[in-house]
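> attaching a predicted model along with its sequence, questions to come.
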Amino acid sequence: MDDALTIHNRADFGLWAIEAAKQIDGEQRFDLAKAARDGTAGELRDAGNALGQAITNALLGVYDGLLDSAEDE
C-alpha cells in the first residue's frame, strides 16, 4: 500500500481500511496459520505479534499522512 491515497471522508477511509486489511491478511495469514497448527506457543505469539504490528504500522501511516496534510494547510 505504498501508493498515495487521498482520504476525503469516512467512506474513503473505510475503503482504504478494507484494502489494507486484505493486504495485511494476505501477507500474514500463512505464518499465523502455520504457527497455530504446527508451532510452539512462542511461535504463535510471535506470528500474532507480527500481525498486530502490521496493522499498527498501517494505521500509523495513515495518521502520519493526516498530520502531514494538516501541516500543509
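That came through, no problem.
> CA only for contacts and neighbour counts going forward, please
Fine.
> how about stretch 62-73: buried residues?
Buried residues in stretch 62-73, counting neighbours by 16 or more other C-alpha atoms under 10 Å, are found at V62, G65.
> then stretch 9-18?
W16, A17.
> which residues sit against it?
Contact with stretch 9-18 is made by I7, as judged by C-alpha atoms under 8 Å, 6 or more residues apart in numbering.
> try it against this one:
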Amino acid sequence: MTDTINIASRGDFGLWAIEVAKQIVSEQGFELARAAKDGAEDDIRVAGNALGQAITNALMEVYDGLLEGPVER
C-alpha cells in the first residue's frame, strides 16, 4: 500500500479493508488458483504462504498506523 488514508470511522475502516482485500485477492489469489490448477503441492504451499503473508502485511500496516499515526510519504 502506498497511499496514506485517514480512517476516522468504522465505515472508513470497512472501505479500506474491502479495497485491500480486493487488491490482495487479485494479486495473490490468482497465483494460488493457478498453482492449484497447474502446480505441484510445493507450488500450492508457496502461493498459499504468499497470500497469507500479504494479508499479514496489510493487517500489520494498519496496526502500525493506529499506534504511530499516519506516515508522511
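The structure has been received and is ready for your questions. Because the structure is a prediction, the values reported are computed rather than measured.
> what's the TM-score here?
TM-score of the superposed chains, computed with TM-score structural alignment, normalised by the length of structure 1, equals 0.88; 69 aligned residues with a C-alpha RMSD of 0.9 Å.
> average gap between the helix or strand encompassing R37 of structure 1 and structure 2?
Using DSSP states H and E, R37 of structure 1 sits in helix 10-38. When structure 2 is overlaid, helix 10-38 of structure 1 sits 0.8 Å from its aligned residues on average, using mean C-alpha distance after the TM-score superposition for structure 1.
> after that helix comes which helix or strand?
By DSSP H and E, the next helix or strand past helix 10-38 of structure 1 is helix 41-72.
> from the contact counts, what lies against that next one?
helix 10-38 (3 or more C-alpha pairs under 8 Å, 6 or more residues apart in numbering; DSSP states H and E).
> tell me what angle the helix it packs on forms with helix 41-72.
Between helix 10-38 of structure 1 and helix 41-72, the angle comes out at 160 degrees (axes from the mean of the first three to the mean of the last three C-alpha atoms, to 10 degrees).
> for helix 10-38 of structure 1, the distance to its chain's centre please.
7 Å (C-alpha atoms, centre = their mean, to the nearest Å).
> let me know the secondary structure of T2 of structure 2.
Using DSSP: H, G, I helix; E, B strand; the rest coil, the structure places T2 of structure 2 in coil.
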